[in-house]
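Chemist: With the input below, show me the fold.
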Amino acid sequence: MEKLVTCFYQRPEAVSRLICFPWAGSGSAHYAHWGKLFDSSTEVYSIRLPGRESRSRESFAQNMDQIVMEIISVLLSKLKEKPFAFFGHSFGSFTSFATAVKLKEICGVEPVHLFVSGASAPHSKARDSLQTTLALGDEDFLKWMTTVGGAPAEMLQSREILEMFVPVLKADLRVLDNFVYEKPSGTVLSCDITCFDGTEDVPHDLEAWKELTSGDFNIYSLPGGHLYLKEPANEKTIVNYIAKHLKTTEMTYL
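Modeler: Reported below is the predicted structural model:
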């Protein structure tokens, strides 16, 4: 499990778990630090995908199914132990959703809450093809990323960071671009879904997420662009919101 999951604050006696899925190009460290922001009732797992951090020598995932099946094969026994929720931003919204759907389909297990951020629903027509963008040279590609708020501008100043970051980011975006989700006639999940988004990010079709669950649905906008969740005030708001909802869920299991 240590290969797939980073958990800086292990809490085996926790009542629930929050599983966090990285945005495109990122590793597991950012979300792993969230563990200190929750109390002892919640344990935070941060997913580490192949091709980064301690898995840097591994080949990148080629498709969404490869990501989903690794997560399920490694974490299924843990997910059956106690209530769990998923959080994902941007690319992580899609990987968390795809994992939730496959879990329910093959195991009859689903998160108590799906928290998604900075992404249109997977079946929405608002999703754009990334083929032209992925064909750009590395520097032009990263300049495009800074214009849409997906990468800090200071990355352009470091050749070393550029060479490390771009291949990982492009690999994740290829997976995303090839991920096609055909929504069935009914809802696919029964858990609650909450969408977060930055007010200055490019527009996302958040309402379409409501079509994917029979559970409650909410949308919350916070100030900032695509990486708005890295702002301390926004991070605190998101964590407090998740903690509140997990507390409510935990009470039903005690």
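Chemist: Going by C-alpha atoms from here, please, whenever you check contacts or count neighbours.
Modeler: OK.
Chemist: Look up how far Cys107 lies from Ser26.
Modeler: 29 Å (Cα to Cα, to the nearest Å).
Chemist: hang on, I meant Glu235
Modeler: Distance from Glu235 to Cys107, by Cα to Cα: 32 Å.
Chemist: Between those two, which has more neighbouring residues?
Modeler: Per other Cα atoms under 10 Å, whichever of Glu235 and Cys107 has more neighbours is Glu235, with 16 against 12.
Chemist: part of a helix, is the more buried one?
Modeler: Yes. With the criterion set as DSSP: H, G, I helix; E, B strand; the rest coil, the secondary structure at Glu235 is a helix.
Chemist: so what's it up against?
Modeler: Applying Cα atoms under 8 Å, 6 or more residues apart in numbering to Glu235 gives the contacts Leu229.
Chemist: Kindly provide the distance from it to His33.
Modeler: Distance from Glu235 to His33, by Cα to Cα: 11 Å.
Chemist: How about Met1?
Modeler: The value you get for Met1 to His33, if Cα to Cα is used, is 18 Å.
Chemist: So those two - more neighbours on which side?
Modeler: The residue with more neighbours, out of Met1 and His33, is His33; 17 against 11, by other Cα under 10 Å.
Chemist: Now do the contacts for the more buried one.
Modeler: So His33 contacts Phe8 (Cα under 8 Å, 6+ apart).
Chemist: Next one: it relative to Glu211, how far apart?
Modeler: Noted for His33: a distance of 32 Å to Glu211, by Cα to Cα.
Chemist: The structure of the following sequence is requested for comparison with the preceding one:
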Amino acid sequence: MVACYPSTPWIIPPPKRFDAPLRLFCFPPAGAGALLFRPWLTYSSPEIELFVIQLPGREHRLKEPCFTELAPLIKALTAAMIPSLEPGKFAFFGHSMGALIAFELTRELRRQGLVLPEYLFVCGRRAPQIPIDNPLYTQNESILIEALRQYGGTPEAVLQNSDLMELFLPIFRSDLTLNETYQYQSELPLEVPIAIFGAMNDPVATPEQFEQWKQQTSGAFELKLFEGGHMFFKDDPKLLLKPIFERLNCRL
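Modeler: Below you'll find the model as predicted:
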């Protein structure tokens, strides 16, 4: 395809340009930024390129306010992403809060009559129609820090650094607010295949809650479970990239 790389703070393209026939857009979980996916970028190939979504309020967008409601975020993100979706085929991957964003972004593209992703890969989040019954966003800082400890992925030295937590916790709380106050609205299932990846010991959601994603597609559906907790893939991106590339008929 004749491609142009995005010129927007919302999207970080791969370090090398391949003009691959398929793009995989990656959406981060609560509190995280594009750096979470930096190890993934080394797997860009002539067949598939990884583009990372950078939300406001973190890393190079630190001075921008975080969103605390999903609807305005989806509106802004859709407008920013449309030019990057036009050149050819694409797929979405989202973890935890990122799974919800990827899902609602796909529904918004459908509402606007725009091209939809080839595949929707979601990870580490209960199906969107299941309300979150144990919200954290109103809890005090010590409870939020303990939640991060249970999720895994944040070094203990960081959790015990008061200066870093003073910077990070407001971002995390804003993202939790967005994720936990989300109000699901019923629509027709997507005509997009969905694969849900989850961990057996995830404190955020159960295998039964992962399974309910099947209600959101009229196409193919698959649930793949892994050992570990919420951030089971952080130290080994291939755990997820291998099944994703396989389902997109690309080589890793």
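Chemist: Now the TM-score, please.
Modeler: The TM-score (TM-score structural alignment, normalised by the length of structure 2) is 0.89; 241 aligned residues with a Cα RMSD of 1.8 Å.
Chemist: Mind checking what secondary structure the equivalent of Ser120 of structure 1 over in structure 2 has?
Modeler: Aligned counterpart of Ser120 of structure 1 in structure 2: Arg126 (TM-score structural alignment). Here Arg126 of structure 2 is coil, with the state taken from three-state DSSP.
Chemist: Run through the residues that contact Arg126 of structure 2.
Modeler: 204-206, 209-210, 212-213.
Chemist: Show me the strands in structure 2, by range?
Modeler: With strands called from DSSP state E, structure 2 shows them at 11-12, 22-27, 48-53, 89-95, 120-123, 194-199, 221-226.
Chemist: show me the contacts for whatever residue of structure 2 lines up with Lys230 of structure 1.
Modeler: Using TM-score structural alignment, the partner of Lys230 of structure 1 in structure 2 is Lys234. Listed by Cα under 8 Å, 6+ apart, the contact set of Lys234 of structure 2 reads 36, 153.
Chemist: how close does Lys234 of structure 2 get to Ala32 of structure 2?
Modeler: Per Cα to Cα, Lys234 of structure 2 is found 12 Å from Ala32 of structure 2.
Chemist: what do you get for Leu116 of structure 2?
Modeler: Using Cα to Cα, Leu116 of structure 2 is found at 25 Å from Ala32 of structure 2.
Chemist: go on, Glu146 of structure 2?
Modeler: With Cα to Cα as the criterion, Glu146 of structure 2 and Ala32 of structure 2 are 16 Å apart.
Chemist: and the longest helix for structure 2?
Modeler: Assignment by DSSP state H gives helix 162-180 as the longest helix of structure 2.
Chemist: post-alignment, that one versus structure 1, mean distance?
Modeler: On superposition with structure 1, the mean distance recorded for helix 162-180 of structure 2 (mean Cα distance after the TM-score superposition for structure 1) is 0.9 Å.
Chemist: And for the alignment partner in structure 1 of Leu100 of structure 2, nearest residue in space, chain neighbours not counted?
Modeler: Using TM-score structural alignment, the partner of Leu100 of structure 2 in structure 1 is Phe94. Distances taken as Cα to Cα, 6 or more residues apart in numbering put Pro122 closest to Phe94 of structure 1, at 6.7 Å, once the chain neighbours are dropped.
Chemist: okay, now that neighbour: neighbour count?
Modeler: 23.
Chemist: isn't it right next to Val180, touching?
Modeler: Yes. Pro122 of structure 1 lies in contact with Val180 (Cα atoms under 8 Å); the separation is 7.4 Å.
Chemist: Check the gap between Ser186 of structure 2 and Phe18 of structure 2 for me.
Modeler: Applying Cα to Cα to Ser186 of structure 2 and Phe18 of structure 2 gives a distance of 39 Å.
Chemist: The residue nearest to Phe94 of structure 1 and Leu114 of structure 1, how far apart?
Modeler: 14 Å.
Chemist: Which of the contacts of Arg126 of structure 2 are retained in structure 1?
Modeler: Among these, the ones still in contact in structure 1 (both residues aligned by TM-score structural alignment, their matches' Cα atoms under 8 Å) are 206, 209-210, 212-213.
Chemist: which of those are buried?
Modeler: Buried members of those, scored by 16 or more other Cα atoms under 10 Å, are 206, 209-210, 212-213.
Chemist: Switch those residues over to a markdown table, and while doing so, append distance to Ala71 of structure 2 to every line.
Modeler: Output for these, formatted as a markdown table (distance: Cα to Cα, whole Å):
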| residue | distance to Ala71 of structure 2 |
| --- | --- |
| Thr206 | 26 |
| Gln209 | 23 |
| Phe210 | 23 |
| Gln212 | 22 |
| Trp213 | 20 |
